[in-house]
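Student: give me a 3D structure for the following:
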Amino acid sequence: MKLVMALIVAMILNMRLKGINLFRTVYYLPSIMGGSVAISILWRFMFMKEGMLNKMLGAVYIPAVDWLGDPDIALVTISLLVIWQFGSSMVLFLAGLKNVPTELYEAASVDGANKWVQFWNITFPMLTPVVFFNLIMQIIHALQEFTSAFIITNGGPNHGTYLMGVKIYEDAFQNLKMGYASASSWVMFVAILLITLLVFRSSSAWVFYNDGGMD
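Tutor: Okay, here's the model as predicted:
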């Protein structure tokens, strides 16, 4: 979801519009601030039972939602903060879009291809190396996520947001079980390694390079 949002915004910011550089800067700011404790605290106040979002919903007569108290919704709320931090992926996609030869689009337009056909047959294949890199980095980041779950919900409610990073922290620094924390860290490392290797193995089927070959 995060990569999809980053790609959509990158395609919008790739358009030649007035003041587009300012918009590019604004969209990148969440990636600079998003992982901080301050932003996590702000997120908690926004989504708490009496928070800003529920007040906005109440203004249009929509019942308040227990964003952080419902185990089925809390993880989604935490994930929204992570998705919001798509600036770094967006910048890479934007750089990739700049490297797509315009001659390919011109030739496709002459052949009568619409924008959707051009995207699936030109833009996306040319961006697959960037997609591959972003996918690897986001998998690693997602499995190591800690700050948002710890600050906003502290792993609750009912362990609904009890991520691996929170467990390792509690074992090591609250329960002083350094052995358990070390073992959990190795489990996380092996999980990241296996998933990364799986993505690398699959890349030969869908990652294309400018020379016309695949990985």
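Student: only C-alpha atoms for contact and neighbour calcs from this point on.
Tutor: Fine.
Student: in this protein, which helix is the longest?
Tutor: For the chain, the helix that runs over the most residues, judged by DSSP state H, is helix 178-206.
Student: tell me which other helices or strands it touches.
Tutor: helix 124-143, helix 164-169 (3 or more Cα pairs under 8 Å, 6 or more residues apart in numbering; DSSP states H and E).
Student: list the buried residues for that helix?
Tutor: 178, 180, 181, 184, 185, 188, 192, 196, 200, 203 (16 or more other Cα atoms under 10 Å).
Student: and if you look at stretch 97-105?
Tutor: Under 16+ other Cα under 10 Å, the buried positions of stretch 97-105 are 97, 100, 105.
Student: show me what contacts the second one?
Tutor: Yep, that's residue 100 we're talking about. Contact partners of residue 100, counting by Cα atoms under 8 Å, 6 or more residues apart in numbering, are 123, 126.
Student: secondary structure class for it?
Tutor: coil (DSSP: H, G, I helix; E, B strand; the rest coil).
Student: second chain to compare with the first, below:
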Amino acid sequence: MNWLIDFFGDPANWSGPDGIPVRLLEHLQFSALSLLLAVLIALPLGLWIGHTGKGALFAVLSANAARALPTLGLLVLIVLLMGVGTDIPVLIPLVALAVPPILVNTYEGIRGVDPELRDAAYGMGLRGGQVLGRVLVPVALPLILLGLRIAAIQVVSTATVAAYVGLGGLGRFIIDGLATKDFPRTIGGAVLVALLALAVQLGFTFIQRLVVSPGVSERQAVR
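Tutor: Sure, this is the predicted structure:
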């Protein structure tokens, strides 16, 4: 506890290029951009696969293969190939980490919608895109958001690896603290990452309550 007081109570840790606000902003930039790229890749693909049923096996196998990639090892390899002049080396492994839960949960959410609802929508004269947007996505939204939440928490927690290759983020406190045996700095950095992951969890809980229909939530609870 004294170490946390030493870290958070030191004004030097709240200002300058190595201060908490700057490192937090860097961490959020890595995480937000990685998550956005993963969403742009995985969400449309998951919707299409879940709606059409095409490419499901390939998607699942690819997602499982991506999960098996060692994030730190991939980061180091990319840095060796590309250098550290940009943020791209850290974005690639983080995107690879975030795509699988988004893709699989979106696909499973769409595929798991009651076939009777799908048939009823077609019976009302809706077409493929309308069925997907008006019926399937709203019903599958809890599972889709779950995939986004898992991906976001994983990215926020894993973005600390950027510090291993000299980039910024909250991982700098952990890596630099270990290198200099400054344990208050190391523990403070770990606490900041944990708090950020918790904030992401709470944020997605709020978003789900805001955007998911109460009827869909009750249906999920009954299941």
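Student: TM-score them against each other, please.
Tutor: Scored against TM-score structural alignment, normalised by the length of structure 1, the superposed chains reach a TM-score of 0.69; 181 aligned residues with a Cα RMSD of 2.8 Å.
Student: thinking again about what came up before, check the fit of the longest helix of structure 1 onto structure 2 and give the mean distance.
Tutor: Averaged over the aligned pairs, helix 178-206 of structure 1 sits 2.2 Å from structure 2 after superposition, using mean Cα distance after the TM-score superposition for structure 1.
Student: relative orientation of the biggest helix by length in structure 2 and helix 183-211 in degrees?
Tutor: Looking across structure 2 with DSSP H, the single longest helix is helix 20-52. If you take axes from the mean of the first three to the mean of the last three Cα atoms, to 10 degrees, helix 20-52 of structure 2 sits at 40 degrees to helix 183-211.
Student: same for helix 20-52 of structure 2, what does it pack against?
Tutor: helix 88-111, helix 137-158.
Student: buried set for it?
Tutor: In helix 20-52 of structure 2, counting by 16+ other Cα under 10 Å, buried: 20-24, 26-28, 30-32, 34-35, 37-39, 42-43, 45-51.
Student: pick out the residue nearest the middle of structure 2.
Tutor: Note on structure 2: the residue nearest the mean C-alpha position is residue 152, at 2.2 Å, using Cα atoms, centre = their mean.
Student: that residue corresponds to which position in structure 1?
Tutor: Counting by TM-score structural alignment, residue 152 of structure 2 corresponds to residue 139 in structure 1.
Student: circling back: of all the helices and strands packed on helix 20-52 of structure 2, which lies closest to residue 214 of structure 2?
Tutor: With Cα to Cα, the closest approach to residue 214 of structure 2 among those belongs to helix 137-158: 10.7 Å.
Student: tell me how far the closest one lies from the chain's centre.
Tutor: 7 Å (Cα atoms, centre = their mean, to the nearest Å).
Student: average offset between that helix and structure 1?
Tutor: Per aligned residue, helix 137-158 of structure 2 averages 1.9 Å (mean Cα distance after the TM-score superposition for structure 1).
Student: how far off helix 20-52 does that helix point, in degrees?
Tutor: 140 degrees.
Student: what's the angle from helix 137-158 of structure 2 to helix 88-111?
Tutor: 150 degrees.
Student: got a list of what the residue nearest to residue 33 of structure 2 when sequence neighbours are not counted touches?
Tutor: Of all residues not flanking residue 33 of structure 2 in the chain, residue 91 sits nearest, at 7.6 Å (Cα to Cα, 6 or more residues apart in numbering). Taking Cα under 8 Å, 6+ apart as the criterion, residue 91 of structure 2 is in contact with 30, 33, 34.
Student: hmm, the first one is touching residue 161, no?
Tutor: No. Look at residue 30 of structure 2 against residue 161 with Cα atoms under 8 Å: they stay out of range, at 10.8 Å.
Student: show me what residue 42 of structure 1 lines up with in structure 2.
Tutor: With TM-score structural alignment as the criterion, residue 42 of structure 1 matches residue 77.
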